[in-house]
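*Asks:* what follows is a predicted structure for the sequence shown.
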Amino acid sequence: MKMEKWYEIKKGADFQAIAERFGISPVTARLIRNRGVIGDAAIDKYLNGTCRDLYDPHLLYESEKLVCILSEKIRQGRPIRIIGDYDIDGVMSTYILYQGITRCGGSVSCAIPDRMRDGYGINEHLIDAAYEEGMDTIITCDNGIAAINEIAHAKELGMTVLVTDHHEIPYVEEQGVRRYLRSAADAIVNPKQQECSYPYKGLCGATVAWKIIQLLYEKFCIDAEEAFAFLEFVAFATVGDVMELTDENRILVREGLKRLHRTANLGMRALILQNQLTPEQITSYHIGFVLGPCVNASGRLETAKIALNLFLQKNEINAGKIAKELVELNAQRKSMTADGVELAKQIVDEGTAGEKVLVIYLPGVHESLAGIIAGRIRESYHKPVFVLTDGEEGVKGSGRSTEAYSMYDEMCKCRECFSKFGGHPMAAGLSLREDVAVFRGKINACCELTEEDFIPKIRIDMAMPAAYPTIGLIRELARLEPFGNGNSKPQFADRELALLRASVVGRNQNVLKLSLMTAAGEHVSAVYFGDVEAWKQYYSEKYGQTEVDAALRGRANAIRMSVIYYPEINVYQGMESVQLIIRNYK
């Protein structure tokens, strides 16, 4: 196991007083403070926020202007074309706009870009197609904010263009001053605009689209409660697009999950059932790691129109068939990804492991998988990673970074290498102008990372004896859900636990069941779902193979473990007990 640096988050507050005011334990009070929630009003909203605490959609800059134009087009019977995007957020935004505009009597159709042919977002090909098909108005979702030239083209054709988006506003820097760019669209709704006074900037595209539908329903005197039926799709997009689960997003996801648990959407139900789940089971984890990847797989390997079609289904049998196709596409995507990761590791281990920035050229790998593979390699080596593949117009790829390396800023230092690039500190996309070897040399020559930067840093919420968590505390910790980006699942740590017994279980022999004993002599049950062979190797190197073999037979041994864990309730034959889920060990 690679070296890791564990450190405890130590943010101060009167946890006892907070606990008493909100009827929670000091442990939970400290966890809330660790997540940057400060002040009684913010804590109350974090714990008890409901739909009543959502922000008014009228606060979105130009939202009323956009809805006035849109409602007039609907009343005039003008044909409207929605242009979305090929990922989860794009599919969900398109679905929400399509259903909402249809409900108001609009003549509306959808287009989703093809990842390989069209690339991201609105483009001239899609605009020309809409124009030739007699469309009067284009409304974008989850894209459009940066489409300056494309929207200019649509305006030259005499079309009305409405933009709903959530991405960063494009700018040019002149003498150190940023000048933000604005397209010729008739109305633009994006909370990140300078002029926008909306209190929360972290919305996903589907939420922006939903806010527009809320206002549209208001215009058409449709019961406001009808718009809340879309919250399951808003939640799905918010988690799937890895938005921060803070402030308004936290409420949207929590309320959306409640609706998802009783979803009536045939496509959503079919997708859940095809993954051997039930609607009542769904958590943010399932959206992020089980259901969401099936939706994304259609946009990666085929067309995202398949996923959109799933959620529009009125026939249960057809919904089942489409959901099955998406699950199969995702299985294919996983297999292709695993092959790509294996090949990438081989290339690194055989030649480039010593470099600070890993540039891996995989010409035969599907270009849509470059980002996923880069993320996996980054996890394994804890270095910034670029994975490059052969695209239709030359070498292109994706990068994934570490906290110590601002990827976009570093790419700006050798921008001559790219015909096109963009991104942010943790991720980037690019098309190469230079040879791969030239880019590898230049990006590494610019890199100022030290050996210290390559050691993963693991944040622990608090040191807590492994035997301390009770079933009551675990139930209370559920009030912190939904977990995800910006609201991570708590991590506790204990050290010097004696290993009484280790056993490898599971259908694929890939789960480690552990019986541990604290320094105070208390017995604790734990489970580890990571790499079992790596665990064996680590402790064999540290204590010797004989000690590991003894532990696996349940015999006395010298092994002591320090662990990072999260406590869960284990139910066996109707009996509840506390079980630790181990995340890291040393």
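*Replies:* Cool, the structure landed. Numbers count the residues shown, from 1 in each chain.

*Asks:* alpha carbons only for contacts and neighbour counts from here, please
*Replies:* Will do.

*Asks:* next, the buried residues of stretch 43-52.
*Replies:* For stretch 43-52, the neighbour count (16 or more other Cα atoms under 10 Å) marks Ile43, Lys45, Tyr46, Gly49 as buried.

*Asks:* out of the residues you listed, which sit inside helices?
*Replies:* Ile43, Lys45, Tyr46 (DSSP state H).

*Asks:* now do the strands in the stretch 351-500 of the chain.
*Replies:* Taking DSSP state E, counting those that start in this stretch, the strands of the stretch 351-500 of the chain run over residues 358-361, 385-391, 394-400, 418-424, 427-432, 457-460, 462-463, 492-505.

*Asks:* reformat the ones you listed as JSON lines; add distance to Glu448 and mean neighbour count.
*Replies:* Formatted as JSON lines, the strands of the stretch 351-500 of the chain follow (distance: least, Cα to Cα, whole Å; neighbours: other Cα atoms under 10 Å):
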{"stretch": "strand 358-361", "distance to Glu448": "14", "mean neighbour count": "24"}
{"stretch": "strand 385-391", "distance to Glu448": "15", "mean neighbour count": "24"}
{"stretch": "strand 394-400", "distance to Glu448": "17", "mean neighbour count": "24"}
{"stretch": "strand 418-424", "distance to Glu448": "18", "mean neighbour count": "16"}
{"stretch": "strand 427-432", "distance to Glu448": "18", "mean neighbour count": "20"}
{"stretch": "strand 457-460", "distance to Glu448": "18", "mean neighbour count": "16"}
{"stretch": "strand 462-463", "distance to Glu448": "32", "mean neighbour count": "18"}
{"stretch": "strand 492-505", "distance to Glu448": "32", "mean neighbour count": "19"}
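
*Asks:* ok, structure two:
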Amino acid sequence: MKKWFIRNRKTDYREIAKEFGISEIVSKLLVNRDIIDKDSIKSFINPSYENFHNPREMKDLVKGVRIMKQKIEEGKKIMVVGDYDVDGVISLFELYTALKRCSADVVYEIPDRIKDGYGINESIIDKAYDIGVDTIITCDNGIAAIDTIKHGKQLGMTIIVTDHHDIPFVETEGGTRKNISSEADAIINPKQEDCKYKFKLLCGAGVAFKFIEVLYEEMGIDKSEAYKFIEYTAIATVCDVVDLTSENRIFVKNGLELLNETSNLGLTELIKVTGIENKEISVYHLGFVIGPSLNAAGRLDSAKKGVALLLSDNQEEAATLAKELHELNVQRKDITQQGVERAIEYIENNKMMRDKVLVVYTPETHESIAGIVAGRIREKYNLPTIVLTKAKDGVKGSARSIEGYNMFEELNKCKELLGRFGGHPMAAGLSLEEENILELRKKLNNQTTLTDEDIIPKLYLDMQLPLEKINYDLINDLNTLEPFGKGNSKPLFGEKGVTVVRGTILGKNKNVLKLKMIMRNGIYIDGIYFGDIEEFENVITDKYGIDELNRLYNGNCRLKLDMVFYPSINEFNGRVSIQIVVENFR
């Protein structure tokens, strides 16, 4: 069972509500998400283009744009180098399309996930040189490519980096860290220490969009033309799991509106083939339908297929590419499930249930889905997880972490056992020799300070809310906070001692539990639970006995439960009513 916590930020949310003309509940929800300064609140409430920050404040952005303008005017050959995930594909598509609009002589390249690994490399530099490329601009990569960029500069190339990843560093003998940078002619990344840009959490496509804003201005193109890229930036923003606050919220809120009316042939065909045509496109569809389809090409084929889909101006070609991407994603789902099953079997066979950090080696798992498998295992056991697979050279893997365990820092303590590694607190990638796997598992577990308490799943509630206080106005207020995601989680409320009078199992697969409850004012309200019904039944049986569970299903019980929930609207057969979506119970 999860451990519940109520957020309790000490700020005068009543004063915020009064100043900005919002309800006290919405004010408290904003405060709980650390949205407390006036500019952030204003931008959150009104996520319009006028609340974009000035892109010219980003370090080296104007410099990079002016270099690019000069190269375009001189007719120099330009190459855009992206990456194989959704963010890399979309940021490349945006820059390539914008440079074409500016009449640039431009080509593009994406590394192969298996052969090349992440980001720009020397073989890409050499290929660019061989075809006469004068200038390279990276997107969603390049900040850590110190030696690669040095190689490009030695060949006489001009190189512009646009990226959003953490700044690389070296450790001195005293253990302090010193940031390092490449010899690129312009380095555009809001995370640089001396970058004064107000928002640091853009994805790669967000940084590319900022570049395009200024490029269009400098090239005499109406800046509003850049806004057509917002629908694509929205996809990358959701799929790269950056915080949906400030400018990211502006991208996603407005991008969803544009996507629902998209004129992009490739996206239109992808929406059709994935079965979400005539549905309102939401954050869910970006993160779990469109994004994974674009991602699947980079995992199992070539990410260039995703770029080709977005660039396509031929309906037949777009339909073919969309079908291929969809089929690749179906295949990816199948091999992911196989990978998860292998990982669980490995954990059980190797008696790892007492480990605080799971190091799983399944050589047959496709290395492109190691990160997804690690994420699924992390969710199942709520433990930091590393999934390793057999690669062309040694062993490669991906890591996913939990709150309170800094995966990058912990791997850094084991660097003598590793080849290459990199990442951040919640995720990392690594390589090592096969003979070091067992030692890595031992060292990570011996050095961890994680306790049994730390690995209990945590659920954060925004506030206690009596069910009888729920009404349509409150639900409308909550809807204004959408889209939900990282940094702006769906609000969760709690209530103790809710009286449940009936339970009904619904759904084709019997996987939905409907609960009828009676509120303190004597009025009934429905609740819907999409969790583990068997677990629910076991909890009731263990506490009250099988007879009480039978009475629940027969509709003659008065069961008391504490609940975590989210209020929503249920529309069925033309009837509209308020219901709660039950997230957890005890």
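*Replies:* Perfect, I can see it now. Computed from a predicted model, the values in this text were never measured in an experiment.

*Asks:* contact partners of stretch 168-179 of the second structure?
*Replies:* Contacts with stretch 168-179 of the second structure, where a contact means Cα atoms under 8 Å, 6 or more residues apart in numbering, come from Ile143, Ala144, Ile167, Ile180, Ser181.

*Asks:* let's see it at 10 Å
*Replies:* By Cα atoms under 10 Å, 6 or more residues apart in numbering, the residues outside stretch 168-179 of the second structure that reach it are Ile143, Ala144, Ala145, Ile146, Asp166, Ile167, Ile180, Ser181, Ser182, Gln192, Glu193, Gly422.

*Asks:* and the furthest pair within those?
*Replies:* Spatial extent of these (Cα to Cα) is set by the pair Glu193 and Gly422 at 19.4 Å.

*Asks:* what's the counterpart of His326 of the second structure in the first structure?
*Replies:* Aligned against the first structure by TM-score structural alignment, His326 of the second structure finds its counterpart in Val327.

*Asks:* among the contacts of stretch 168-179 of the second structure, which one has the most neighbours?
*Replies:* Top of the contacts of stretch 168-179 of the second structure by neighbour number is Ile143, holding 27 neighbours under the definition other Cα atoms under 10 Å.

*Asks:* residues contacting the corresponding residue of the first structure for that one?
*Replies:* Ile143 of the second structure maps onto Ile145 of the first structure when the alignment is built from TM-score structural alignment. Ile145 of the first structure makes contact with 121-122, 151, 163-170, 181-183, 185, 188-190, 193, according to Cα under 10 Å, 6+ apart.

*Asks:* equivalent range in the second structure for stretch 71-78 of the first structure?
*Replies:* Under TM-score structural alignment, the match for stretch 71-78 of the first structure is residues 69-76.

*Asks:* output the contacts of stretch 168-179 of the second structure as TSV; include the columns distance to Val330 of the second structure.
*Replies:* TSV is the format used below for those (distance: Cα to Cα, whole Å):
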residue	distance to Val330 of the second structure
Ile143	33
Ala144	33
Ala145	33
Ile146	37
Asp166	32
Ile167	35
Ile180	41
Ser181	40
Ser182	40
Gln192	39
Glu193	42
Gly422	29
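
*Asks:* out of those, which sit inside strands?
*Replies:* Members of these lying in strands (criterion: DSSP state E): Gly422.

*Asks:* ok, how many other residues are close to Cys203 of the second structure?
*Replies:* Count around Cys203 of the second structure with other Cα under 10 Å applied: 28.

*Asks:* same question, Ile212 of the first structure
*Replies:* 26.

*Asks:* and for Lys115 of the second structure?
*Replies:* With other Cα under 10 Å as criterion, Lys115 of the second structure counts 9.

*Asks:* contact partners for whatever residue of the first structure lines up with it?
*Replies:* Using TM-score structural alignment, the partner of Lys115 of the second structure in the first structure is Arg117. Shown in contact with Arg117 of the first structure (Cα under 10 Å, 6+ apart): His125, Glu392.

*Asks:* tell me if I am right that Arg117 of the first structure is in a strand.
*Replies:* No: residue state for Arg117 of the first structure (DSSP: H, G, I helix; E, B strand; the rest coil) corresponds to coil; a strand is not indicated.

*Asks:* surely Gln76 of the first structure meets Gly106?
*Replies:* Yes: counting by Cα atoms under 10 Å, Gln76 of the first structure touches Gly106, with 9.0 Å between them.
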